[in-house]
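Trainee: below are the sequence and a predicted model; questions follow.
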Amino acid sequence: MPALSERDLKALIVSNLPPVDQHDEIVEAVGEDWVRLRLPFRQDYLGTDLWLSGDGVVFSGPLVMGFADTVMYSCVHAMLGRDVIAVMVNLMVTFLRPAKAADIMGHGRLIRKGKRHAYVEVYLYSDGDAEPIAHVTSTHSIAARPAD
């Protein structure tokens, strides 16, 4: 069973992440070793560069990577609880295709948990599309949160 519910995980995101890193993400589901979050679409998340095919503008890359980071952070906490400190050690992003002008779905999975590290994988999708827009992996250093 996950350590945190959807509601508890959303509360943790709001309390732990600074406002600049929050984009009204919705925690849709939490499973035994996975989470699913939604980034609601906003027109101002799009850049001004046109995609090579001329299909339109693309999502801001830093915004997409930031959402992947939030999904990974959420995954670690959903599995290990609120009493851990999760600090990203590395992040590897492979953009596979441009995101459509729609919500972005993040499916995160805890691949492995060691004594000091957690390994997480995320696939990002445009809502309603079966093909991923990005594949992201990360390593998080984990430690017990000191008692107050």
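Mentor: Sure, I can see it.
Trainee: when you work out contacts or count neighbours from here on, use the C-alpha atoms and nothing else.
Mentor: OK.
Trainee: buried sites along the one helix or strand Met79 maps to?
Mentor: Using DSSP states H and E, the element containing Met79 is helix 61-80. Using 16 or more other C-alpha atoms under 10 Å as the burial criterion, the residues of helix 61-80 that qualify are 64-65, 67-80.
Trainee: what lies in contact with whichever helix or strand comes after it?
Mentor: Sequence-wise, the next helix or strand beyond helix 61-80 is strand 84-95, with elements assigned using DSSP H and E. With C-alpha atoms under 8 Å, 6 or more residues apart in numbering as the test, strand 84-95 has contacts from 65, 73, 76-77, 133-145.
Trainee: change it to 6 Å
Mentor: Residues from elsewhere that reach strand 84-95 (C-alpha atoms under 6 Å, 6 or more residues apart in numbering): 134-145.
Trainee: centre of the chain to stretch 136-148, how far?
Mentor: Put simply, stretch 136-148 sits 15 Å off its chain's centre (C-alpha atoms, centre = their mean, to the nearest Å).
Trainee: in it, what's buried?
Mentor: Within stretch 136-148, the residues that qualify as buried are 136-142, counting by 16+ other C-alpha under 10 Å.
Trainee: next up, a structure to set beside the first:
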Amino acid sequence: MNIQTLKMDVVTLNAFLQREFPQWNSETGSQVMDVTADGVICRLPFNDSQLRPGGTVSGPTMMGLADSAMYAAVLSRIGPVALAVTTNLNINFMRKPEPRAIVATRRILKLGKRLAIGDVSIVSEGDTDLVAHATVTYSIPPQR
């Protein structure tokens, strides 16, 4: 399902995120791995600061990846609009993620003039079982 023509590919999206949202890559090592007609795939490398007691990746870490993946997916469709912002994020934690990189696959469900709605599936890298699922809504600023 092609919601809208792609306006940013992997290279331009990663470059924009590095410039406008440097903590995305420089602090976390996150990276957009693929941009497709359906959405994006983002990867967050693992480090010990993401662990919570019990040896699992923390909920805030997964929420941050879900939110960032939606931002990347929206930008891939609307172009470099830095002021698109989250208006809602709902996440369900489904199982304990392994202490390794996590990967988010993001799908845009609706892209309007003012709102974008999508869902994200998060897995431990190398696994297919979902560790979390989120729905995210982004507000798109009016065009000038």
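Mentor: Noted; the coordinates are in hand. Just so you know, these numbers come straight off a predicted model, no measurement behind them.
Trainee: where does the TM-score land?
Mentor: Once the chains are laid over each other, their TM-score by TM-score structural alignment, normalised by the length of the second structure reads 0.88; 139 aligned residues with a C-alpha RMSD of 1.8 Å.
Trainee: on that earlier part again, the helix holding Met79 of the first structure corresponds to what range in the second structure?
Mentor: Aligning helix 61-80 of the first structure against the second structure (TM-score structural alignment) gives residues 59-78.
Trainee: that stretch against the first structure, how far on average?
Mentor: For stretch 59-78 of the second structure, the mean distance to aligned residues of the first structure following superposition is 0.8 Å (mean C-alpha distance after the TM-score superposition for the first structure).
Trainee: need the residues that contact that stretch.
Mentor: Applying C-alpha under 6 Å, 6+ apart, the set of residues contacting stretch 59-78 of the second structure from outside is 6-8, 39-40.
Trainee: those in strands, which ones?
Mentor: The strands, defined by DSSP state E, take in 39-40 from the contacts of stretch 59-78 of the second structure.
Trainee: the contacts of stretch 59-78 of the second structure, buried ones only, as a PyMOL selection?
Mentor: Command for PyMOL that selects the buried part of the contacts of stretch 59-78 of the second structure, burial taken from 16+ other C-alpha under 10 Å:
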select buried, resi 6+8+39+40
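Trainee: give the contact list for the equivalent of Leu96 of the first structure over in the second structure.
Mentor: Superposed on the second structure with TM-score structural alignment, Leu96 of the first structure falls opposite Met94. Met94 of the second structure makes contacts with 131-132, as judged by C-alpha under 6 Å, 6+ apart.
Trainee: would you check how far apart Met94 of the second structure and Thr61 of the second structure are?
Mentor: Per C-alpha to C-alpha, to the nearest Å, Met94 of the second structure is found 15 Å from Thr61 of the second structure.
Trainee: just the buried residues of stretch 18-37 of the first structure, please?
Mentor: Buried residues in stretch 18-37 of the first structure (16+ other C-alpha under 10 Å): 23, 25-27, 30-31, 33-37.
Trainee: now, which of the residues you listed sits nearest Tyr123 of the first structure?
Mentor: Tyr123 of the first structure lies nearest to Arg36 out of the buried residues of stretch 18-37 of the first structure, by C-alpha to C-alpha, at 9.8 Å.
Trainee: contacting residues for the closest one?
Mentor: Shown in contact with Arg36 of the first structure (C-alpha under 6 Å, 6+ apart): 28-29, 106-107.
Trainee: hmm, 8 Å instead?
Mentor: Taking C-alpha under 8 Å, 6+ apart, we find Arg36 of the first structure in contact with 27-30, 71, 105-108.
Trainee: got a list of contacts for stretch 39-52 of the first structure?
Mentor: 23-26, 56-60, 63, 67, 98, 101-106.
Trainee: ok, the residue nearest the centre of the first structure to Asp49 of the first structure distance?
Mentor: Per C-alpha atoms, centre = their mean, the C-alpha nearest to the average position across the first structure is that of Val71, at 2.0 Å. Distance from Val71 of the first structure to Asp49 of the first structure, counting by C-alpha to C-alpha: 26 Å.
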